[in-house]
Each structure stands twice: as structure tokens, then as C-alpha cells.
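S.K.: Just to be clear, the model below is a prediction. Sequence and coordinates:
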Amino acid sequence: MTSTGAINGLLINDNYIKIISNNIANASTIGYKSSQPVFFDIFSHSIYSNSIQGSGAGISHIIQNFNNGMLIETNRDLDLGIIKDGFFRVLDARGHVYYTRNGQFLLDKNKNIINMQGMYLTGQNKSFSKNTFNNLSNLEVINLRHADILQAKPTSSITLSAILNSNINSVTTDDPQNNLSESGNNIRKIIIYNKDEKPEEITISFNKKDEHTWKVHVKSNNEKDTSTENSIDNSFELQFNSDGELISHELFKIRSQNAKYENITLNLTDTVEQSNSDNSFKEFYQNGYLEGSLKTFNILSNGEIIGRYSNEQTLPIGQILLSKFINPEKLRPESGNVWSATEESGEGDIGIAGNSGFGLLEKGTLETSNVDLNKELINMIVAQRNYQSNAQSFKTEDKIINTLINLR
């Protein structure tokens, strides 16, 4: 009977060569992780002797190397590389969950973000709160069709910051034009949007009433219809202390009798009064806009998808979420450069890129295979020599056994 040690040596080195060959074959596979066997020695007790005999070696399991590969630039918007820890979570057509480091994605005809195997990238399709992503129930297939059209939004908030000259003379009229010669630029004309999805121009003017007291006048500039019920015509007072800081910090409500206007909040809290300074405006913002269509989108390093619309609005339309495992080596490799979770790997944690140990996303890059070809070729030579040596050992022992059989 031939030596079990030599036979085991042939078998494990044959498997070792297959593992090395697979690594070499995937040296150019995006996101591929190399593998290596873990060998163990085998000993057995003889029934004819108390001595322990070596019976060769075996492979206990195969370790996957999850060290990061290099990121290469592709300048393609839907190519995503993960810096450090994390996996993309994808679903196949039957709803089975897989994980991958291959960030080659594209849009299908239904505007789902899918990988090259047609698996669906998961996350969320709307604005989000970071504190809500703590279980699998929050995940869904990312689909951008819901974001094709951004519905019009009537103005409900105006923020305006002004610098007012405390040295100009007070006026006794509410006419905002009366004080122009002395106050300089004390009028700001802005565009707001009503519920009819139409832009309208309003005027916000500042007139000094008393020392450290100013009157703010908000009026619509509708030349075709000047009736009170169809326009905006509100006034407010601002009080400043001796240092020019605003005392009254309440948010003013701009009201109109016409239902086509949203109730508008006017925020002037950053307005200041200064001496020897021309009236000017530091900042302006209003939150209304017309209907717009999605022109393009950008993926941030935290996985947030920002849509850019034809109405010049930029809004979050989705969020890519990553998965992370304490024991990724126990993930089961599957065809298509993906892994599935096992009992030993666990289901994994879900999180936002850049938070709680999750890696960041790098748009326009892909992670290359982490196979070291030089190392694999050396391992191939070693495995080949080991195989040849075990084969020679097998031949030698075979000759010895034949010699014993032929003894007369």
C-alpha cells in the first residue's frame, strides 16, 4: 500500500495550483480579492506500533485577502471605488442579497442603478436622516425615476441680511422712494413664486423712522393689478441697540388676502446698523422655484446622490448605503465577483460612507484586483516543485513496494 503522505501531498498541491491559477486569472478583475489555502499537518497512529506516523498535509480552509486594491481613475460618473472598509449591497432579480467591491454601475431602462451583472444597488430614494439607517428594513433599490421632475414650490421663506447706515436722517413717510437720495441703496427687488407656479417681483425697502428704529416695507410690484386683495403690502419695525445689533429677532410673516400666495416668513435676523456705512445687502435667499427636470446628478463621497435640475435647484434624491462585516473572510464567494453572507460572517452592519468605520466613496474610480502577480508566480513555482517532489516520493515508494512483492 502506497504512502498516504505522498497522495495527500499531490492532492493539496494540485488544489493549491488551482487556487493560484484562479488568482492569476482574476488579476484584472475589478474588486477581486485573492485567496490562499491554510495547510495543516496530518498524523495517524499505527495499530502495529506506538509510534505516530505523519500522513502528509491537508487544507483546512481558504483565506480571502480583503486588503484594498489600488483605485484607478476612469472619469465615469457611475464608477465608484470604496476607500477602506465596506461593500456595495446589491439584489438579484429574485431578491437575493449579495455584496461586492466592484463599483461598476450603470442605469437600466427603468433608471435603476445596476451593476454589470444586472443586480440592483440598494440604499434609499429620498432625503434622509442619518439616525434612521440602522437596519435592513430601510433599504430599497435605488431608482432615479422618482426624481425626473421636481415639482414647483411656492415661496414660503425669505432670508435677507442688510447693513443699514445709522447716520442718515429719519423720514416720516412710508414711501420707500422718499429716502433714496439720502440712504443710497435701501431697496431690494426680489423674485418670489406663487402657488400658480408663476414668478412675481416684490420690493423690500428699509426706511429710518427714529434713532435705532427702522421700518421695513414689503410690497408686490404688480403693475397690472394693484388691488389690495391681489397684492402683498406689509410693514414691520426693526429695533437696534446702541451697538447696532438687532434687538427684535422674531421672524416676520408676510401676509396677503389672496390665496395664491403661500404664508411667507421673512428672516432679517442678520441685519445690522452701522455708522458711516452705505446701505447694502449681504445675503439673500428665497426657497421657491418653478418646475424643473433632472439634468444630471452627482454622487458625493458619503454616497449621497445630488440631483441638478433645469430650474437651477440642487437637491438630494437618494443615498447609497454600504455594508460592513466583522469577519469578511467568512463571506461566501459567488460567481459575478460578489459574496453572500454566511452564518459565520453575519448579516453585516448598514451605514453611510464615512461614518462609524465605513470607507468613503471615490467617484470616477474603480478598485483593482489585489492580486500580486509576482507573489502568485513564485507561489506557482513552489507549488509545482512540491507537486513534483511528492510525485517522485510516490514513485520511489511504489518501487520499494514492488521490490518487496517480488522477493522470493
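M.R.: Sure, I can see it.
S.K.: CA atoms for contacts and neighbours, from now on please.
M.R.: Fine.
S.K.: ok, the residue lying closest to S46 once chain neighbours are set aside - contacts?
M.R.: Spatial nearest neighbour of S46, excluding adjacent residues (C-alpha to C-alpha, 6 or more residues apart in numbering): I52 at 6.8 Å. By C-alpha atoms under 8 Å, 6 or more residues apart in numbering, the residues touching I52 are F43, S44, H45, S46.
S.K.: Dump the residues you listed into TSV; add distance to N302, neighbour count and secondary structure as well.
M.R.: TSV is the format used below for these (distance: C-alpha to C-alpha, whole Å; neighbours: other C-alpha atoms under 10 Å; DSSP: H, G, I helix; E, B strand; the rest coil):
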residue	distance to N302	neighbour count	secondary structure
F43	53	13	strand
S44	55	11	strand
H45	59	12	strand
S46	62	10	coil
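S.K.: Could you identify the pair within those that is furthest apart?
M.R.: Comparing all pairs in the contacts of I52 by C-alpha to C-alpha, the longest separation belongs to F43 and S46, at 9.9 Å.
S.K.: what residues are shared contacts of these two?
M.R.: Here F43 and S46 share the contacting residues I52, Q53, scored by C-alpha under 8 Å, 6+ apart.
S.K.: how near is I254 to T132?
M.R.: When distance is defined by C-alpha to C-alpha, to the nearest Å, I254 is 35 Å away from T132.
S.K.: swap in I113?
M.R.: Taking C-alpha to C-alpha, one finds I113 at 22 Å from T132.
S.K.: When the two are compared, which one has more neighbours?
M.R.: Shown here are I113 and T132; by other C-alpha atoms under 10 Å, I113 has more neighbours (21 against 9).
S.K.: The more buried one falls within a helix, correct?
M.R.: No. Counting by DSSP: H, G, I helix; E, B strand; the rest coil, I113 is not found in a helix; it is strand.
S.K.: Distance of it relative to R308?
M.R.: Counting by C-alpha to C-alpha, the gap from I113 to R308 is 17 Å.
S.K.: in a strand, that's where N15 is, yeah?
M.R.: No. Counting by three-state DSSP, N15 falls outside a strand, being helix.
S.K.: which residues in the stretch 51-200 of the chain form strands?
M.R.: 52-64, 71-73, 80-83, 87-91, 97-100, 105-107, 113-115, 120-124, 140-141, 149-150, 157-165, 187-193, 199-210 (DSSP state E, counting those that start in this stretch).
S.K.: Against that first model, consider the following:
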Amino acid sequence: MMRSLFSGVSGLQNHQTRMDVVGNNIANVNTTGFKRNRVNFQDMIYQQLQGASRPTEDLGGVNPREVGLGMSVASIDTIHIQGSLQTTGVQTDLAIQGTGFFVLKEGDKSYFTRAGNFSLDQEGLLVNPANGMRVQGWMAQDVEGMQFLDVSRDVENLIIPIGAKDAARATTNVNFACNLDKRTIEIPENPTQMQVREGSWSEQIKVFDTFGDEHTLQLLFTRVPGVNNSWNAVVTVDPENPVATNAAIGLGEEAPPTGGPNTFTVNFSNLGTILNAVDGEGNLSGTDSGTPVIMNVAYDVQSATPGDDGAPVRQEFTLNLGTVGGLTNSITQYAETSSSKMTEQDGNTMGYLDNFKIDQSGVITGIFSNGTSRTLGQVALASFSNQGGLEKAGSNNFVVSNNSGTANIGPSGIAGKGKIIAGALEMSNVDLSEQFVDMIVTQRGFQANSRTIQTADQLLQEVLTLKR
């Protein structure tokens, strides 16, 4: 009877533990990124009244006689199944679809979380606003004006400097593709205004100097008289500027020369694709099929301070006309209306960081007021060989334990890590209907164990009254 008392007590205590877990799950039904727990029971040690005996020639074997001494909690597991995603529209809210955890830092201490309700602090750091922990990732590195992400480095704080300046950048490359109408007439020796208009085609492109000042690059194409498949091109920078900018075209070591010619010739094959281009000095660009056809262009920057010799500052860029035999992004000559297909240049004015976006890889792209965009950084994710072994640290955070394994930190989509969804949050994975059923089962188990104690008490009472 005393054994039944203690068994009932263990049942009460451990069902109370299970009820505590159920209550915590229900309390966190709306907690962002919460992962529910479950309790598993196991029976305890047994008191052996009689051991087992093996069969003999005369008798069969006898099973052991054992009386259990109650039950205990076998484990309290964290269930890391995916919670549903809720769209918030907040650009700093992040959710993970799949496995993985965001990495947070408090000093040198690392924490891991599924709750991506982040925001920016005063210094532009991406943080958890509830506790100030800093989101970890990799900031982009600037290499010769290009941004690169090196995810092999240690993670660092992510900074999104809203309002930061984007320096002006001079145009160094202009990609130009168009079609020149094969049917265009040649300009006669004494043309009328109408004949000049019909015998040429022009295009204007915006380019920038080192100050971010905008200039107009004008290309004027005319048929070469008496020559099939050849066009003369005249390059002018700021054609309406009262002060000449002295545009020049050229190839070679000293190209383009100061004050040199500002014309070149484009030659086409009988297939309508570009064959080569020749500058005013007879230098050829474009030989074998697939090789680039380029012209170097220079012009005076009138707003710049002249050099020690009093000469104006020259600004240079490369005019890319396509590739020999190219079609998609090259100049062509077909019997279609002359038109420009592509004009791209890599210069820009100064701008300010206005906005940013985060893609499924966690890459943060800054959008500037001058129309440019630049990679700022990338959010890191961590995965574990046994994520169930992580310890809960409160505030929706986990920490590494002896059985979780070390954190494997890398970009999303790599080594089994999920993808990042911006503008959404992962909700709790608590199923209320399941928790209520579990609550009923727990309550009935608790009641049954209390009845065991009551019944054992009554039996003891009967023993005490035997001597009356």
C-alpha cells in the first residue's frame, strides 16, 4: 500500500509537469517563432518480489514478479516543425521557410532564433528591437567600385545606413545597340533639309563626369556615299553647349588624342551584323567573330580645374558597339526602321540611400535616390546537426548545448538551410486543438493518480481499525 501511495505521488508530480508544459504552449500560441514542447513519460524502477526461473525437466519456467514504483518524465522535447507564415509588409520582418535560425549577438555571446521581427536602430544596425541583440551576416566589400560578398568570413553586425551618400561616378562604359535602316538613302552633294533628315539617324545618351554632372552624348550615323554596308558616325558631347567639349574618338596607346577626330566608320557584313569599326586614324576594332567592337571617347570637362599646363581635364569612356557577328546586343543593319535597342552606361550622380530590399537569399540591396542599387550585405543562417538539442534561453532565443552540435553558419539555401521571406513572420507552431486534448488527458491522468492515493489511504485506515 505504501508503494501505491508513492506511485500516485509521482503520477501527480509528473502530470503537473506535463500540465505546466501544456500551459506554456497555450500561453505562447501567438508568440512569433515559438516552438512548442511535449512531455514524454516513462516508468520508474521496479521492486522485484520474485525473480524469473528457467524451465526444468519437471516444471516450466516462471516469470519474474515485479511491482512498479511509479513514473517519471522521460523527456521534454522541442518540436521544430514549420510554423505558418504571416505577411506583415514590414521590410525588416524576416521569416525562414525551411530549417535554420537567425544568428544574434549580445557582446561575444551568440543566440539563435526563428523570430525575425527585426528593425533598425539609431546607427542603422539591424537588431531585435525587444532586447537590442544584433542580427549577424556579412557586409559587402567594395573592390574597385564593385560590391562582393565573402561568406567565408566570420559573421558581423549588419548595417543599413539609411540616408548614406552614394558618391557620384563618372561614366566609364557605354553599351550601345541599335539597328540602322539598310534602306536609308545616301546624302547627295547638295542635299535638301529633307534629304539630310532621311539620310541620317541620331541617338542621344546621358553620360556623367566625376562630379556627377550630366552630359549629352550624341551619335549621328550617315550612309557612306557609294559604299554598301558602311556608315560614318559623328560623336559629339553636349552639342548645344556654347563652349566646345572637344569630343575625340580613337584607338591605340594615346587614344583618344586631345583635339583628335570625333568620327569613326562602322562596317557591316552581308548578313546585316557588325563587321568592324575604324577610327579617324585608320585603327581597326573588331577582327574575329565574337570579338568586341569598341571606340574610346574623350571630352573636356569644362567645370573641372585645369591642370598645371592650363589644359582642360579630359574625361574618357569606352563606347561598346557589340561583337563581330553579334545580333542581340550589337549594332545591326537590316531593312527595318532605324531604332535604338539598348543604351546603358555605368555613371551616376550623387544619391542617398532611400530604401532597401531583402531577397530569398538574405541579400540586402540598397536603393538610392539617383536610381542606382548596390548590395549592402547578406543575412546569415545557422543550422545544427541536432536542433532538438538546443536550449531555450527566453526572448524567443536558443543557445548551443552539449547535444545540439556546433552552429553551421552560412547563407540561406546552402547545406539544408531554408530560404528567407522578407515582409513576413513565422508564427507559433502551437496547435490549440491538440493542446486542449492534451490538457484533458493530463487532467484525467492527474485525477486518476489522486484516486490512487485516496484509495491507498482508505486501505491504511481499514488496517488501523482492525484492533477495535
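M.R.: Done, it's in. Fair warning: this is a prediction, and the values are worked out from it, not measured in the lab.
S.K.: so which helix or strand takes in the nearest residue to F128 of structure 1 once chain neighbours are set aside?
M.R.: Excluding its sequence neighbours, the residue lying closest to F128 of structure 1 (C-alpha to C-alpha, 6+ apart) is Q319, at 7.7 Å. For Q319 of structure 1, the host element (DSSP states H and E) is strand 314-320.
S.K.: And N386 of structure 1, by the same measure?
M.R.: Following DSSP H and E, one finds N386 of structure 1 within helix 373-405.
S.K.: and that helix with strand 52-64, angle?
M.R.: If you take axes from the mean of the first three to the mean of the last three C-alpha atoms, to 10 degrees, helix 373-405 of structure 1 sits at 150 degrees to strand 52-64.
S.K.: list the helices and strands helix 373-405 of structure 1 packs on?
M.R.: helix 4-25 (3 or more C-alpha pairs under 8 Å, 6 or more residues apart in numbering; DSSP states H and E).
S.K.: hmm, who's touching the helix it packs on?
M.R.: 34-37, 54-59, 371, 373, 376, 379-380, 383-384, 386-387, 390-391, 393-394.
S.K.: for stretch 195-204 of structure 1, same thing?
M.R.: 152-154, 187-194, 216-222, 232, 260-262, 289-291.
S.K.: can you check stretch 139-157 of structure 2 too?
M.R.: Contacting residues not belonging to stretch 139-157 of structure 2 are listed as 125-126, 134-138, 158-159, 374-378, 380, 410-411 [C-alpha under 8 Å, 6+ apart].
S.K.: if we go to 7 Å?
M.R.: Residues from elsewhere that reach stretch 139-157 of structure 2 (C-alpha atoms under 7 Å, 6 or more residues apart in numbering): L125, R134, V135, Q136, G137, W138, L158, T375, L376, G377, Q378, G410.
S.K.: Then stretch 32-47 of structure 2?
M.R.: In this structure, residues lying in contact with stretch 32-47 of structure 2 by C-alpha under 7 Å, 6+ apart are 18, 21, 25, 28, 66-80, 114-115, 396, 425-430.
S.K.: if I pick the counterpart of A57 of structure 1 in structure 2, what's in contact with it?
M.R.: Using TM-score structural alignment, the equivalent of A57 of structure 1 in structure 2 is M71. If a contact means C-alpha under 7 Å, 6+ apart, then M71 of structure 2 has S7, S10, G11, F41, Q42, D43, M44 as its contacts.
S.K.: Can you tell me how far G405 of structure 2 is from K392 of structure 2?
M.R.: For G405 of structure 2, the distance to K392 of structure 2 equals 15 Å [C-alpha to C-alpha].
S.K.: And F436 of structure 2, by the same measure?
M.R.: For F436 of structure 2, the distance to K392 of structure 2 - C-alpha to C-alpha - is 23 Å.
S.K.: I'd assumed Y309 was in contact with A152 of structure 1.
M.R.: No. Between A152 of structure 1 and Y309 there is no contact under C-alpha atoms under 7 Å: 11.5 Å.
S.K.: G351 of structure 2 maps to what in structure 1?
M.R.: G351 of structure 2 maps onto G292 in structure 1, by TM-score structural alignment.
S.K.: Can you give me every residue that contacts its match?
M.R.: I149, L150, Q151, Y309, S310, N311.
S.K.: Tell me the one among the residues you listed nearest to L238 of structure 1.
M.R.: The shortest approach to L238 of structure 1 among these belongs to N311, at 33.8 Å (C-alpha to C-alpha).
S.K.: Can you find the partner of that closest one in structure 2?
M.R.: By TM-score structural alignment, N311 of structure 1 lines up with N370.
S.K.: That match: how many residues sit nearby?
M.R.: Going by other C-alpha under 10 Å, the residues that sit close to N370 of structure 2 add up to 16.
S.K.: I'd like to know how far it sits from M350 of structure 2.
M.R.: Distance from N370 of structure 2 to M350 of structure 2, counting by C-alpha to C-alpha: 6 Å.
S.K.: doesn't K363 make contact with I72 of structure 1?
M.R.: No. If you go by C-alpha under 7 Å, I72 of structure 1 and K363 don't touch, sitting 10.6 Å apart.
S.K.: Those two - which one has more neighbours?
M.R.: Neighbour totals were compared for I72 of structure 1 and K363, and K363 leads with 22 against 12 (other C-alpha under 10 Å).
S.K.: Not counting its neighbours along the chain, what's nearest that one?
M.R.: L80 (4.8 Å).
S.K.: Look up how far V151 of structure 2 lies from the corresponding residue of structure 2 for I320 of structure 1.
M.R.: Using TM-score structural alignment, the partner of I320 of structure 1 in structure 2 is V379. Using C-alpha to C-alpha, one obtains 10 Å as the distance from V379 of structure 2 to V151 of structure 2.
S.K.: Can you pull the residues that touch both of the two?
M.R.: Both V379 of structure 2 and V151 are in contact with W138, where contact means C-alpha under 7 Å, 6+ apart.
S.K.: Please say which of these two ends up with more neighbours.
M.R.: Counted by other C-alpha under 10 Å, V379 of structure 2 and V151 do not tie: V379 has more neighbours, with 28 against 18.
S.K.: Contacts only, for that one.
M.R.: Neighbour list for V379 of structure 2: Q136, G137, W138, G362, V363 [criterion: C-alpha under 7 Å, 6+ apart].
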